[in-house]
Every structure is written in C-alpha cells, then in structure tokens.
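> Pasting the sequence and the predicted model now:
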Amino acid sequence: MSNITIQDLYDLNETIAAELFDGLTYPWEALPKIGEFIKKLGAALDPEEYDKVGEDVWIAKSANVFPSAYIHGPAIIGKEAEVRHCAFIRGNALVGEGAVVGNSTELKNVVLFNKVQVPHYNYVGDSILGYKAHMGAGSITSNVKSDKHLVKVHTPEGDIETGIKKFGAMIGDNVEVGCGSVLNPGTVIGRQSNIYPLSSVRGVVPAHSIYKKQGEVVKKHED
C-alpha cells in the first residue's frame, strides 16, 4: 500500500498531540477524535505555561495572538505560536509550537504540528499538517465532496473507504503547497513534497515528489 500511514507522514515528536494517534493506522482516523482530545489535553496543561482564556481554549503564555483573532474552543495555541490579524479559529483546533496562523486564515477540526505555516488567507478544515508544512497564500483544503458522498482516498493500489464525510488533506512533514492551490477531499501528500502553485490536487502524492499537475508528478533530485 502507498506510504500513507501516520508513521510514513509524521514525526510525532513534533506535536503535543502524539497520543491522539495511539492505536491508529491512518491519520484521518484521528479526525473525529480531535475535539475531545483537545479538552482532555488542555485540562492537563501546565498553568504556568498556558492560560485558559475561555471555554476549552488554552493559549500558551509565550504565544502571540493578535487582538482581532477569533478563537472558539476546543482549541490549544502552542508555545511561541503566532495567530495574526483576523484569523478565524472555529474550534477543534490544535496549533503547534512556533506555528503561524495568518491573516484571514480559517481553521476547523485540525492539528497543526510544530512550525506549520498557514500564513495568508488559507482555509484548513478536517486536516492534519505535519512538521514545518507550509501552505502558500490562498491555498486551501477542500473538505467536502460536491456530491456530499463519503470521502475515499485514491491510491495507486485502489480506493480506501474512510467512512468520513468531511476530510480535507493529510499533509506530511516539510511539505510545500504552492499559492492558490486546492487540495481536494481525501488528498494525502507525502513528506518533503512540493505542490506547484495553482494546482488542483487529489489522491496520493508520494513523498519526495514535485506535483506539477494531475498526471505529472516527478521525484525530486537528490542533492
């Protein structure tokens, strides 16, 4: 099977949400569990390091949250994270240490690992972004199929039924998504891959690849 398991995509040392993935094989299996996990984890956070600022909302004292940002619980904003002007965090959102949530960016039911950047009017819903993943300006995760059917992950070996209606993208560590790209429901992008700007992506993009357009994906050259 394509390399799309949790172990294939993510370094669990780079998130405080590692326990969320215990006993799971594929990362999207964690999507229905995010909200309750945040509530449990938030209640156990060190009050010397995190402030509880609302119902099920915890913000690290070292984080920089702009006054115009909106944060609805359950949510955790990690250490040294930055939540910029008019960010819209709708709940069930865990923002990792050193992550950037930018102007007019909207988050919903997501885990952002440490150092993730979604810095300029991005929509990220029902998705998990690995360590140092970066979404270019205006790139989004589309999380519901137009026919409203349950999402399948299209792999070279065949489709995987997820049983989930809302499923955006599983983005591996150190992935670069180009500006203006749309990641269609059920997209999985392997570690260290690059997505060209203005791409429409679906299915599985292998690790260490460059996605130029549908049907044109090339392996990166080794340095």
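Cool, got the structure.
> Going by C-alpha atoms from here, please, whenever you check contacts or count neighbours.
Noted.
> Excluding covalently adjacent residues, which one is nearest to G130?
In space, and not counting its chain neighbours, G130 is closest to D173: 4.2 Å by CA to CA, 6 or more residues apart in numbering.
> An error on my part: the question was meant for I59.
Leaving out its chain neighbours, the residue that sits closest to I59 by CA to CA, 6+ apart is I77, at 4.7 Å.
> Could you count how many residues lie near that neighbour?
Residues lying near I77 (other CA atoms under 10 Å) number 30.
> Which residues are in contact with it?
I77 makes contact with 58-60, 63, 94-97, according to CA atoms under 8 Å, 6 or more residues apart in numbering.
> would you list those residues in JSON lines and tack on neighbour count, distance to L12 and secondary structure?
Shown next, in JSON lines, are the contacts of I77 (neighbours: other CA atoms under 10 Å; distance: CA to CA, whole Å; DSSP: H, G, I helix; E, B strand; the rest coil):
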{"residue": "W58", "neighbour count": "27", "distance to L12": "21", "secondary structure": "strand"}
{"residue": "I59", "neighbour count": "25", "distance to L12": "21", "secondary structure": "strand"}
{"residue": "A60", "neighbour count": "22", "distance to L12": "20", "secondary structure": "strand"}
{"residue": "A63", "neighbour count": "19", "distance to L12": "21", "secondary structure": "coil"}
{"residue": "L94", "neighbour count": "31", "distance to L12": "14", "secondary structure": "strand"}
{"residue": "V95", "neighbour count": "32", "distance to L12": "14", "secondary structure": "strand"}
{"residue": "G96", "neighbour count": "28", "distance to L12": "12", "secondary structure": "coil"}
{"residue": "E97", "neighbour count": "24", "distance to L12": "13", "secondary structure": "coil"}
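> Included below, for side-by-side comparison, is a second structure:
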Amino acid sequence: MIASDVITLPETLEHFAKWFSPDDAPWAWIPRIEEALSKFSWLLAQGHSAIPAGMHIKGKVYIHPTVKLPPTAVIEGPTWIGPGTEIRPNAYIRGKVIIGANCVIGNSCELKNCLVLDGAQVPHFNYVGDSVLGQGAHLGAGVILANLRLDQASVPVRLPSGTVDSGLRKFGAIFGDHAEAGCNAVIQPGTILGRKAIVMPSMSFGGYLPDGKMVYAKTETRIIDRRF
C-alpha cells in the first residue's frame, strides 16, 4: 500500500510536499511531520495578529491570519495551522501538528504528532495522536484514535496482502479522504480506513477497511454510496 491509495496531499500544503511522498507507505508520513515543521521558514511567515488573552501559545506556532480562534485553548509548537480553520474552546494541540485549510479542531480535543488535511473535522472530545486524517475526514463526538499497544510493541498493519510491521511504537490511524468514524468509536493502533470508509458509532475497530465500505458489526461490512 502507498499513500496515494488512500490520501491526497492538498495544494494548500504543497510547501510540505517533499516530506510526504504519495509513493511511500501512508504510515511513513507520521515520523516525518516533525522534520517537515523543522524546515519551515517560521521567521518569514505572517502569523495571526489577534491572539485572545485566554489562549496559551508556546514554541514555534504558525497560525494563518484567517484562522478562527477561541477565547481559551493551548497550542504548543511546532505547529502549523492553515487558512480558514476553526479552533474551538479548550482544544489542546500538543505539538508536531500540521493542520490544513478549513478544518475544525473542536472543544476539548487533543492532537499530537498528526497531519490533518483540508476540510477534516475533529469537532468534539476527540484524541488524535500519531495519525493522518485525509481531506474531508470526520470524527464523531468522542472518537479516540488509540496510538499505543498495551505491550508497547511496534504497531503492525494488517492489510489484505498480509501483516506489515510499521516500525512505529506509536501509530494511531490513517483515515483516507472523506473517511468517517461515528460517535464514541475507538480506533485501534495501526488502523487504515480507505476513502469514504465508515466505522459506525460505539465500535472498537482495528485493521483495514477498504474504500467505500462501512463496518457496522465486528465481522460484517457492506458497500455504501457516498455522495459529496
């Protein structure tokens, strides 16, 4: 599997494109997030000029001038937040985070070491760590992307062709473009959802879900028609 099978890096993030090759495994993008941010020309960037008094910002943080900011939140660097994105109250962005254009980072959500592509929505009480969310991906309220095995061993990736060692001790999930998980779903480490794939609410799901399929019970999937 290569990254272009499930996700497309948007033009709004083209200045980071050299670190996120479409021909690499999608999980290979995760450890490159920090390096990509370390090469960004922070001093040349124009940041947001109206930071609310209740926001705590630490380290190298770039916030596009059009980002909608809440009265309270914590953003730690290195972090890059693109145009038109909305950050909601009490969000906690822990660093090594790239957020594209027109995203939603909602109330009481926590993000660390992740890549959130254009139009993705992380709106209510979510945890996203060591993960990639494709364009238009959506998490229902309370969705958790678990990123660490209980035995803390390297996270395997279960694909139709066989199991692959990701080589990553911390690896949450790859959500393909327009993939979704319903409210209170728990996504297990190393999960990959194809484009427009759906995990129904309150499920614990791990492994690989192909493009356009919905999992609504542990052993059943069905093809769905997604219209955008």
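Now that the structure is in, tell me what you want to look at. A quick note: this is a predicted structure, and the numbers were derived from the prediction, not measured.
> returning to that earlier point: per the alignment, the residue nearest to I59 of the first structure corresponds to what in the second structure?
Counting by TM-score structural alignment, I77 of the first structure lines up with I81 in the second structure.
> and stretch 202-222 of the second structure, how far from the chain's centre?
Taking CA atoms, centre = their mean, to the nearest Å, one finds stretch 202-222 of the second structure lying 19 Å from the centre of the chain it belongs to.
> In the first structure, which residues correspond to that stretch?
Counting by TM-score structural alignment, stretch 202-222 of the second structure corresponds to 198-218 in the first structure.
> Could you list the residues in contact with that stretch?
2-4, 153-156, 178-196, 219-220.
> Need the buried ones from those selected in PyMOL.
Entered in PyMOL, the line below selects the buried ones among the contacts of stretch 198-218 of the first structure, by 16 or more other CA atoms under 10 Å:
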select buried, resi 3+4+153+154+155+178+179+180+181+182+183+184+185+186+187+188+189+190+191+192+193+194+195+196
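> got a list of what the equivalent of A137 of the first structure over in the second structure touches?
Using TM-score structural alignment, the equivalent of A137 of the first structure in the second structure is A141. By CA under 8 Å, 6+ apart, the residues touching A141 of the second structure are 123-126, 182-184.
> from these, which is closest to I87 of the second structure?
The closest of the contacts of A141 of the second structure to I87 of the second structure turns out to be P123 (CA to CA; 9.1 Å).
> wouldn't that closest one be in contact with C103 here?
No: in this structure P123 of the second structure lies outside contact range of C103 using CA atoms under 8 Å: 9.2 Å.
> These two: which has the busier surroundings?
C103 (27 against 23).
> Now do the contacts for the more buried one.
Here C103 of the second structure is in contact with 84-86, 116-122 (CA under 8 Å, 6+ apart).
> redo that, cut-off 6 Å
Listed by CA atoms under 6 Å, 6 or more residues apart in numbering, the contact set of C103 of the second structure reads 85, 118-121.
> show me the residues around the alignment partner in the second structure of T187 of the first structure that make contact.
Counting by TM-score structural alignment, T187 of the first structure lines up with T191 in the second structure. When the contact criterion is CA under 6 Å, 6+ apart, the partners of T191 of the second structure are 173, 206-208.
> mind listing which of these are in helices?
Among these, DSSP state H puts none in helices.
> Just put the residues you listed in TSV and tack on neighbour count.
Listed next are these as TSV, based on neighbours: other CA atoms under 10 Å:
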residue	neighbour count
A173	30
G206	20
G207	18
Y208	18
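> nearest to F20 of the second structure, of those?
Distances from F20 of the second structure to the contacts of T191 of the second structure, taken by CA to CA, are shortest for A173, at 16.1 Å.
> Translate that closest one into the numbering of the first structure.
Alignment note (TM-score structural alignment): A173 of the second structure maps to A169 of the first structure.
> P123 of the second structure - nearest residue in space that isn't next to it in sequence?
Distance criterion CA to CA, 6+ apart; nearest residue to P123 of the second structure, sequence neighbours excluded, is G106 at 3.8 Å.
> count of neighbours near that neighbour?
Under the neighbour criterion other CA under 10 Å, G106 of the second structure is assigned a count of 22.
> which one in the first structure is aligned with it?
With TM-score structural alignment as the criterion, G106 of the second structure matches G102.
> picking that back up, please report how far the match of A173 of the second structure lies from N122 of the first structure.
Distance of A169 of the first structure to N122 of the first structure, computed by CA to CA, to the nearest Å: 13 Å.
> Then S146 of the first structure?
Here the criterion is CA to CA. By it, S146 of the first structure lies 20 Å from N122 of the first structure.
> Report back the residue of the first structure that's furthest from centre.
Going by CA atoms, centre = their mean, the residue of the first structure most distant from its centre is D223, 27.8 Å out.
> Roughly how far does the match of T187 of the first structure sit from L145 of the second structure?
Distance of T191 of the second structure to L145 of the second structure, computed by CA to CA: 9 Å.
> ok, now S41 of the second structure?
31 Å.
> who's more crowded, these two?
Ranked by neighbour count (other CA under 10 Å), S41 of the second structure and L145 place L145 first, with 25 against 8.
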